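# make a model of this:
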Amino acid sequence: MEIVVGTWNTGKLAEMQQALSKSHPEIQLTGITQYLATKTAPPEIGTSYYENALEKAHFYAKLIQRPVLADDGGLELATFPELLGVHTSRFFKSTTDKEKNQELLALYNTPKLQDLKKRQLTLHACLVYVTPEGQIISAEDSLFGYLVAPKGSGGYGFDSIFYLPDLDKTLAQLTNHKRNALSPRVRALQKIISQIKEQEND
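A predicted model of the protein is given here:
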């Protein structure tokens, strides 16, 4: 069974493919690049992760006339709740993961914000599956942690600055298997794949 993923982010697609390789080997996730030669994307103007993911899924499903799985997510900073969230992708002036992480760390470059408790953050993910006929399936998940100086070399995005106190490690310091097990996107993916399969079997 092939499912087209509406993303141009190769790191995100690889994470999702790896996560399903053992739990659902019968599912083949294919990037939108296999169907569209020119990069195109809808404007992310929704007020929630769900609205943005739904917009992307509808956009690509209409273009390629196939069911599409799309996602939206973001980082929420407890100390600066108005800055990121659904606006995460628009917040950054930089393009590389390393530069984006430095932008976040710069927000806390004052003595009163050095306390780890003031650096609490939440990583959210929402996935939406849409068919050309308009059927919709969705799933969400979250992960809580703290912002720290970069540690580790695994993963991508915010993984090197996302610290998990229970494990005393950042996401980037974990094995791929452990990181996937904790990833909100992967956990939401497992939920939505189960729903899609149930629907296919009905």
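# please make it C-alpha for all contacts and neighbour counts, starting now.
OK.
# so how far is the helix or strand hosting Ala139 off the chain centroid?
Using DSSP states H and E, Ala139 maps to strand 136-147. Taking Cα atoms, centre = their mean, to the nearest Å, one finds strand 136-147 lying 8 Å from the centre of the chain it belongs to.
# tell me the helices and strands packed up against it.
Under the contact criterion of 3 or more Cα pairs under 8 Å, 6 or more residues apart in numbering; DSSP states H and E, strand 136-147 touches strand 120-130, strand 162-164, helix 184-201.
# this one next, for a side-by-side:
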Amino acid sequence: MTRKLAPGKLVIASHNAGKVREIRALLEPFGIEPVSAGDLGLPEPEETGTTFVENALLKAHASASAAGLPALADDSGLEVAALGGRPGVYTADWAERQWFEGEEGRDWYLAMGKVEGLLAEQGADVDRSARFVCTLALAWPDGHAEVFEGRAEGSLTWPPRGTLGFGYDPVFVPAGNTLTFAEIDPAEKHAISHRADAFAKLVAGVFQEGAFKTSSP
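Sure thing, here's the model as predicted:
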């Protein structure tokens, strides 16, 4: 039986400002009071897992234990078919830390360039299909956890386009679209992203239907 989430504070176990914004927007209709791990000054645990599930659980349990509150962690990444699923769980690692790259300190243009370079090595007819994968782990201070996975299928384009997204969004074109995630209005992206897919499964699993969803304006 899936444990239900009660209204109240929920820690978003992330220091990634882009992820926090997206998760806040997804939680807004449900009466949850999200607070990020960064806002609480919680340390970032070392992501030693080799799968999205392992890393999501690691982060969720760390924040839930430290804050004494339920915590929601996201571990997500880009899987490129022609690269055997890479960068996968190491998606963020491909964006090397740079002092000049703002609050997260990662060079995402460099990461996108690495992917494109490896694809270019395979020739003009290379398979450019890719997917974003998102694993959400919801953990409670007593150690209980629930896990939900979402996907967004698409393909990669070059050069990067758009300024509305983050991470690899400027080179990812979702299936059935001609715009990259970074060119799509955030509200539309929230409806079709891998994070939205995982979040819909989380809502169906842990939110009591109609119990505390706020009305639309």
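# before we move on, back to that, output the helices and strands packed on strand 136-147 of the first structure as JSON lines; include the columns distance to Ala78 of the first structure and mean neighbour count.
Output for these, formatted as JSON lines (distance: least, Cα to Cα, whole Å; neighbours: other Cα atoms under 10 Å):
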{"stretch": "strand 120-130", "distance to Ala78 of the first structure": "6", "mean neighbour count": "23"}
{"stretch": "strand 162-164", "distance to Ala78 of the first structure": "14", "mean neighbour count": "23"}
{"stretch": "helix 184-201", "distance to Ala78 of the first structure": "18", "mean neighbour count": "17"}
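# Ser48 of the first structure is nearest to which of those?
Closest to Ser48 of the first structure of these is strand 120-130 (Cα to Cα; 9.4 Å).
# can you give me the helices in the second structure?
For the second structure, the helices defined by DSSP state H occupy 17-27, 52-67, 108-120, 186-192, 194-206.
# how about those, which one is nearest Val173 of the second structure?
helix 186-192 (11.1 Å).
# coming back round to it: possible to save the helices and strands packed on strand 136-147 of the first structure as a markdown table with distance to Leu75 of the first structure?
Formatted as a markdown table, these follow (distance: least, Cα to Cα, whole Å):
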| stretch | distance to Leu75 of the first structure |
| --- | --- |
| strand 120-130 | 5 |
| strand 162-164 | 10 |
| helix 184-201 | 11 |
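# after superposition, how close is stretch 55-64 of the second structure to the first structure?
Its matched residues in the first structure lie on average 0.9 Å from stretch 55-64 of the second structure after superposition (mean Cα distance after the TM-score superposition for the first structure).
# what does that stretch correspond to over in the first structure?
Stretch 55-64 of the second structure corresponds to residues 52-61 in the first structure, going by TM-score structural alignment.
# stretch 10-22 of the second structure too?
With TM-score structural alignment as the criterion, stretch 10-22 of the second structure aligns to 3-15.
# ok, Phe207 of the second structure to Lys201 of the second structure distance?
In this view, Phe207 of the second structure and Lys201 of the second structure are 10 Å apart by Cα to Cα, to the nearest Å.
# do the same with Trp158 of the second structure
32 Å.
# spatially central residue for the second structure, please.
The second structure has Ser76 as the residue nearest its centroid, 4.5 Å off, counting by Cα atoms, centre = their mean.
# residues touching it, list them.
52, 89, 91, 132-135 (Cα atoms under 8 Å, 6 or more residues apart in numbering).
# neighbouring contacts of the strand holding Ala139 of the first structure?
By Cα under 8 Å, 6+ apart, the list of residues contacting strand 136-147 of the first structure reads 105, 116-117, 119-130, 161-165, 182-185, 187-189, 191-192, 195-196.
# with the second structure superposed, average distance for that strand?
Mean deviation for strand 136-147 of the first structure: 1.0 Å (mean Cα distance after the TM-score superposition for the first structure).
# which residue numbers in the second structure go with that strand?
Using TM-score structural alignment, strand 136-147 of the first structure pairs with 145-156 in the second structure.
# just the buried positions in the matching stretch, please.
Applying a neighbour-count criterion of 16 or more other Cα atoms under 10 Å, one finds 145-156 buried in stretch 145-156 of the second structure.
# chain center to the match of stretch 55-64 of the second structure: distance?
With Cα atoms, centre = their mean, you get 15 Å for stretch 52-61 of the first structure.
# just stretch 161-170 of the second structure next, same as before
Centroid separation between stretch 161-170 of the second structure and its chain, computed with Cα atoms, centre = their mean, is 14 Å.
# can you mark which positions in that stretch are buried?
For stretch 161-170 of the second structure, by 16+ other Cα under 10 Å, it's 161, 165, 167-170.
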